[in-house]
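1. please find the sequence and the predicted model below.
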Amino acid sequence: MTNELEQQTVTALGFDADATREQALATLLEQVMSTYSVSDDEGPLADAVEAFLRKQSHLTVRRHGDTVVASTDFGKPQRVILAGHIDTVPVIDNFPPRWLEPGDPLIREDVASAHPGERVLWGRGATDMKASDAVLLYLAAVLDGRAEDGGIDPKYDLTYVFYDHEEVAAEKNGLRKVVEAHPDWIAGDFAIIGEPTDCGIEGGCNGTIRFDVITHGVAAHSARAWMGENAIHKAAEILNRLAAYQPADVPVDGLVYREGVNATLISGGKGTNVIPDECRVHVNYRFAPDKTIAEAKALMMGADCGAGLGNGEHVATGGMFEGFGIEMADESPSARPGMDSPLAVSLAHLVRERTGRDPLAKLGWTDVARFAILGIPAVNLGAGSPLLAHKHDEQLPESELTLLADILQEWLTSAE
């Protein structure tokens, strides 16, 4: 982290007691956004989140690594988990953040068209997913169970989870680590992940596997290429198979998921005058929730290939890359929509009333899959457009904060 980035890191979160909801939400978002938290550097933001939550006397706060978990104990019959990751992908000249006033040329045309006359917060993490984090922090403060003293009493007990390392390999995921070390911290009846969804519900998620497809050759001087065997040239067949792939739309429990198989990295060669003896094409398969990880791997490399995380290279015995070497890099399961849960049904009904939107399929991978493994129904619901996640001009219209806060607070507090 550079000194400039360190200087932009704040150490305290909070808002004035007399602030309006809009002011409180905007303040929290600006503070969270101003804290640099690219994956592996979440510590300062985790510290600030923990300190903020410990000031709320109605919460029991626990921490594991850079994941902070805060829970109420109001004696309610059901518990809802509200989760958001605090890390971001790397900065691309989009930190520190700044507010853009209407008419600023940095406001995207699509954002300005959908939100005319509205200011926008621009910068890394605006949509993915610090806006949702700000809303969850606000709710953690105001849903205090003290209706008799002017506070707000939710109809559920609540667990807030702010976790690290979501944007990187699954083995680092802070939520995964808490589930393994302290499963009782994450017990509940329903979960909401604040991934960006334009304040609509996106159910389930695609699974993902990442692996290298490998070709081997024989090194030689490029002036005598016939003495070697060019591994990069052999990779042309891998690229041909990828180019021939047609993305599949897969209906699952009423929602339609789109699959994809793509090369995301390619490497090979050891010198500009050396015939390469190895080439690796890194492939990412995003598969619909009608498949397990084993079924997805079978489609790519055959059911008995034997390739697993950390066990080196194996030869694909079937599937899309039959005959090539395979080395696994990462894998995460898919999750079915889970929209038949009574809590999901009632939340979807409110979201439809407020936004006119029916649930859609979540095409990316999210931690709803982790909750699905635990048997906890979960949906994605968050502020900001998923189409802007990870973009250099990531930005969030201010009204998305209040819309998400309104939906969640009404659902968590209103009688059926």
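-> Received it, and whenever you're ready, just let me know what you need. For clarity, every value in this text was computed on a predicted model and none was experimentally measured.
2. use CA for all of it now, contacts and neighbours both
-> Fine.
3. find the centremost residue of the protein, please.
-> residue 366 (5.0 Å; C-alpha atoms, centre = their mean).
4. need the contact list for the closest residue to that one other than its chain neighbours.
-> Closest residue in space to residue 366, ignoring its immediate chain neighbours: residue 205 at 6.3 Å, by C-alpha to C-alpha, 6 or more residues apart in numbering. By C-alpha atoms under 8 Å, 6 or more residues apart in numbering, the contact set of residue 205 is 288-289, 334-337, 361-366, 368-369.
5. need the strands for the stretch 151-300 of the chain, in chain order.
-> For the stretch 151-300 of the chain, strands defined by DSSP state E, counting those that start in this stretch occupy the ranges 157-163, 190-193, 201-203, 207-216, 220-221, 249-252, 255-258, 260-268, 274-275, 278-287.
6. can you redo those as a markdown table with mean neighbour count?
-> A markdown table is the format used below for the strands of the stretch 151-300 of the chain (neighbours: other C-alpha atoms under 10 Å):
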| stretch | mean neighbour count |
| --- | --- |
| strand 157-163 | 25 |
| strand 190-193 | 24 |
| strand 201-203 | 26 |
| strand 207-216 | 24 |
| strand 220-221 | 16 |
| strand 249-252 | 14 |
| strand 255-258 | 19 |
| strand 260-268 | 16 |
| strand 274-275 | 22 |
| strand 278-287 | 23 |
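7. columns distance to residue 403 on top of those, output as CSV?
-> As requested, the strands of the stretch 151-300 of the chain are arranged in CSV below (distance: least, C-alpha to C-alpha, whole Å):
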stretch, distance to residue 403
strand 157-163, 19
strand 190-193, 16
strand 201-203, 13
strand 207-216, 29
strand 220-221, 63
strand 249-252, 29
strand 255-258, 24
strand 260-268, 32
strand 274-275, 58
strand 278-287, 31
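8. out of the ones you listed, flag the one nearest residue 413.
-> strand 157-163 (10.6 Å; C-alpha to C-alpha).
9. another one to put next to it:
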Amino acid sequence: MPSLDVTASSIELTRQLCDIESVSGDEKAVADAIEAALAGAAHLEVVRDGDAIVARTNLGRAQRVVIAGHIDTVPLNDNLPTRFETVDDVEVLWGRGTVDMKAGSAVHLKLAVELTEPSVDVTWVWYDHEEVADALNGLGRLVRNRPELLTGDLAILGEPTDNGIEGGCNGNLRVALTTRGQRAHSARAWMGSNAIHKAGAILQTLAAFQPEDVEVDGLVYKEGLNAVGVTGGVAGNVIPDECVVTVNFRFAPSRSPEQAVEYVRALFPGVELEVLDLAAGARPGFDSAMSQELLAAVGGEPRAKFGWTDVARFSALGVPAINYGPGDPTLAHKDDERVPVAQIPEFERGLRAWLTRG
């Protein structure tokens, strides 16, 4: 079984964690290694749910923080094992998972073992199946099976943020807009009704759409409404009787999921609309003393998270949640995924300082 040396530097531990292959659906080996690394930590209560590992301190502190990160990656493409490189005069650790998001998860593991007397109680979570269908998500499974393990005053998700603090996240809505027509031979098109032509009005509305910048609790979120797929037609000589335009709406967390659906419905009156996917966003989470103390410890100005992340699961539980982790999020899933080496101990210092504050 692969093993992890938690006494090694956070840089070396990141490399060890990344080199245990754990494409979504194949997380058992890395989960086993994390569980084994935690086995000697007497200050932690360790619970396993499938390939998700939860480790909790129970020190009777007045506050509790939940610190979580996923342990799966997208598929490999000749980008393991990891290696050190120099890119634009910056030393980086190159390889799958270095950004998304094993550098953060490795630091979490090191601190979980080393910090026997943190200033707050801590729930550490390493979970599976984040990169695939929502129904498989390990954090979502914990929400359903063991929500009591995820309660706290603040949650921190180790999503890559270049070690900045990103609050909340946008919501995500995907709908199918369907136009109907009548089939006919294309040589006698006047005898039918072309559903694809009717979809032109939908595309014109989308092309003219001006996305809004929405301020929520002091952070500005960018919304977006875009066609992401068009299907229609049955043969090269048949007038199509159906056309489906798939539309994705990334909405600010000030909107509820229901409000997002009604907003899109109002843009396309009279058009048949089916909701395919819908996930609530999360507000920034900076209205608590704990989050303000974290901001002070890390430094810099908080930013809005434009994509959807699992902070929304914590927000739905009533736990304010933020994103904070090493790595450039624009390099996630890329074949040249890489994290600046210096960012890993920097992230460790920031999180350690906050968890051991007086």
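-> Perfect, thanks for sending it. Not measured: the values here are computed from a predicted model.
10. drop the TM-score for these two in here.
-> For these two chains in superposition, a TM-score of 0.92 is obtained (TM-score structural alignment, normalised by the length of structure 2); 358 aligned residues with a C-alpha RMSD of 2.1 Å.
11. quick revisit: among the contacts of residue 205 of structure 1, which are in strands?
-> residue 361 (DSSP state E).
12. out of the contacts of residue 205 of structure 1, which end up buried?
-> 288-289, 334-337, 361-366, 368-369 (16 or more other C-alpha atoms under 10 Å).
13. is it true that residue 167 of structure 2 touches residue 315?
-> No. Taking C-alpha atoms under 8 Å as the definition, residue 167 of structure 2 is not a contact partner of residue 315, at 11.2 Å.
14. intersection of neighbour lists for these two?
-> 283, 321.
15. map residue 43 of structure 1 across to structure 2 for me.
-> For residue 43 of structure 1, the aligned position in structure 2 is residue 28, judged by TM-score structural alignment.
16. one more: residue 321 of structure 1?
-> Residue 321 of structure 1 maps onto residue 268 in structure 2, by TM-score structural alignment.
17. could you find the closest non-adjacent residue to the corresponding residue of structure 1 for residue 241 of structure 2?
-> Taking TM-score structural alignment for the superposition, residue 241 of structure 2 sits opposite residue 277 in structure 1. Nearest non-adjacent residue to residue 277 of structure 1, counting by C-alpha to C-alpha, 6+ apart: residue 217, 4.1 Å away.
18. need the contact list for that neighbour.
-> Counting by C-alpha under 8 Å, 6+ apart, residue 217 of structure 1 makes contact with 228, 229, 230, 231, 276, 277, 278.
19. can you tell me the SS state at residue 68 of structure 2?
-> strand (DSSP: H, G, I helix; E, B strand; the rest coil).
20. ok, back up a step: pretty sure the match of residue 321 of structure 1 sits against residue 204.
-> No. If you go by C-alpha under 8 Å, residue 268 of structure 2 and residue 204 don't touch, sitting 10.8 Å apart.
21. show me which of those two is the more surrounded one.
-> residue 268 (15 against 10; other C-alpha atoms under 10 Å).
22. ok so, going back, out of the strands of the stretch 151-300 of structure 1, nearest to residue 330 of structure 1?
-> strand 207-216 (5.1 Å).
23. what's the mean deviation for the closest one versus structure 2?
-> When structure 2 is overlaid, strand 207-216 of structure 1 sits 1.5 Å from its aligned residues on average, using mean C-alpha distance after the TM-score superposition for structure 1.
24. please compute how far stretch 106-123 of structure 2 lies from its chain's middle.
-> 22 Å (C-alpha atoms, centre = their mean, to the nearest Å).
25. which residues in structure 1 does stretch 210-222 of structure 2 align to?
-> Stretch 210-222 of structure 2 maps onto residues 246-258 of structure 1, going by TM-score structural alignment.
26. contact partners of the matching stretch?
-> In contact with stretch 246-258 of structure 1 (C-alpha under 8 Å, 6+ apart) are residues 203, 206, 259-261, 287-290, 336-337, 359-363.
27. and the furthest pair within the residues you listed?
-> For the contacts of stretch 246-258 of structure 1, and using C-alpha to C-alpha, no pair is farther apart than 261 and 359, which are 24.8 Å apart.
28. re earlier: and residue 4 of structure 1, which of the strands of the stretch 151-300 of structure 1 is closest to it?
-> Per C-alpha to C-alpha, nearest to residue 4 of structure 1 of these: strand 157-163, 24.8 Å.
29. superposed on structure 2, where does the closest one end up, distance-wise?
-> Strand 157-163 of structure 1 sits 1.2 Å off on average (mean C-alpha distance after the TM-score superposition for structure 1).
30. what helices or strands is that strand leaning on?
-> Contacts defined by 3 or more C-alpha pairs under 8 Å, 6 or more residues apart in numbering; DSSP states H and E place strand 157-163 of structure 1 against strand 67-71, strand 79-85, helix 131-142.
31. not counting sequence-adjacent ones, nearest residue to the match of residue 43 of structure 1?
-> Per C-alpha to C-alpha, 6+ apart, closest to residue 28 of structure 2 is residue 51, 5.9 Å.
32. over to residue 203 of structure 2?
-> That would be residue 227: by C-alpha to C-alpha, 6+ apart, it lies 7.6 Å from residue 203 of structure 2.
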